[in-house]
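**Q** any chance you can model this:
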Amino acid sequence: MAITWTATLETGIEVIDAQHRRIVDYINELETAQNSHDRGAVGHVLDELVDYTVSHFGFEESLQEEAGYKYAKPHKRVHDLFIKRVDEYVQRYRGGEDVAAEVHAMLSNWLINHIQHDDADYVSAVKANVHHLTTNHKEGGWLARTLKRWFR
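**A** Below you'll find the predicted structure:
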């Protein structure tokens, strides 16, 4: 079933919410590719999803570090474990298995849980820092450089 973006998925950090919405779009595209039984489309969406998600995680981790979020390292470990898990699905896909339904279900559940719990924990620290960076032109350059670094 497709994921519908709702207010319960919003962190209140505009740039993060936009990235999360894009990940939701990829997950929904995966379902469409799966339903059309188009193996090539499934592979393409998986590749795009992994690439975008890795970039998002790096950006999110940069924001956490910049804000001095005390649980930044454990949060990064959660991201690393997730990437490892998704990579296992990708390897199975490349080995010829039909993993689309399984990976779609895992991604849907994981993303919603991660946003509503793990990401919600860092919001106050990062939100205050993002506000400071976007209103302080001298330091606002950091945010612009970071966005360019992760999302070209």
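**Q** alpha carbons only for contacts and neighbour counts from here, please
**A** Noted.
**Q** host element of the residue positioned nearest the centre of the chain?
**A** The chain has residue 53 as the residue nearest its centroid, 4.3 Å off, counting by CA atoms, centre = their mean. Using DSSP states H and E, residue 53 sits in helix 39-67.
**Q** following up with a second sequence; could you model it the same way so I can compare the two?
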Amino acid sequence: MAVRRSSVFELGIPVIGSPHQRSIEHINAVAHAQQEHNNDDIPSALDGRREYSLSQFAFKQSLMENARHPLTHGHKKMGSYLLAG
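**A** Below is the predicted model:
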């Protein structure tokens, strides 16, 4: 099932919009590999997705902290939960 871009992913900081779109593209690539039963591509796609997520989370958290964005704490808490393990 494909993920569609939504206002849920917007934080009010324009520089974050493009990376969120790329994240959606990564997720959809994994979903497509699953639908096509291309199991050989799934582990590397997931590893790439995780590395990209870690990088983007740190970048966004820094921007939010510098901007004193009101959702900074919630973003950090959610990111820590989602990226654990």
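**Q** tm score of chain vs chain?
**A** Overlay of the two chains. TM-score (TM-score structural alignment, normalised by the length of structure 2): 0.82; 84 aligned residues with a CA RMSD of 2.0 Å.
**Q** which residue sits closest to the residue nearest to the centre of structure 1, ignoring its sequence neighbours?
**A** With CA to CA, 6 or more residues apart in numbering as the measure, residue 23 is the residue that lies nearest to residue 53 of structure 1, at 6.9 Å, once sequence neighbours are left out.
**Q** residues contacting the one you found?
**A** 49, 52-53 (CA atoms under 8 Å, 6 or more residues apart in numbering).
**Q** do residue 62 of structure 1 as well
**A** So residue 62 of structure 1 contacts residue 146 (CA under 8 Å, 6+ apart).
**Q** give the next helix or strand downstream of the helix holding residue 53 of structure 1.
**A** Tracing the chain C-terminally past helix 39-67 of structure 1 and defining elements by DSSP H and E, one meets helix 72-94 next.
**Q** the inter-axis angle of that following helix versus helix 39-67?
**A** With axes from the mean of the first three to the mean of the last three CA atoms, to 10 degrees as the basis, helix 72-94 of structure 1 and helix 39-67 are set at 170 degrees to each other.
**Q** from the middle of its chain, how far away would helix 72-94 of structure 1 be?
**A** Using CA atoms, centre = their mean, to the nearest Å, the mean C-alpha position of helix 72-94 of structure 1 is found 11 Å from that of the whole chain.
**Q** give the buried residues for that helix.
**A** For helix 72-94 of structure 1, a neighbour-count test (16 or more other CA atoms under 10 Å) marks 72, 75-76, 79, 82-83, 86, 89-90, 93 as buried.
**Q** count of neighbours near the nearest residue to residue 79 of structure 1 once chain neighbours are set aside?
**A** Closest residue in space to residue 79 of structure 1, ignoring its immediate chain neighbours: residue 57 at 6.7 Å, by CA to CA, 6+ apart. Residues near residue 57 of structure 1, counting by other CA atoms under 10 Å, number 19.
**Q** this completes my enquiry, with thanks.
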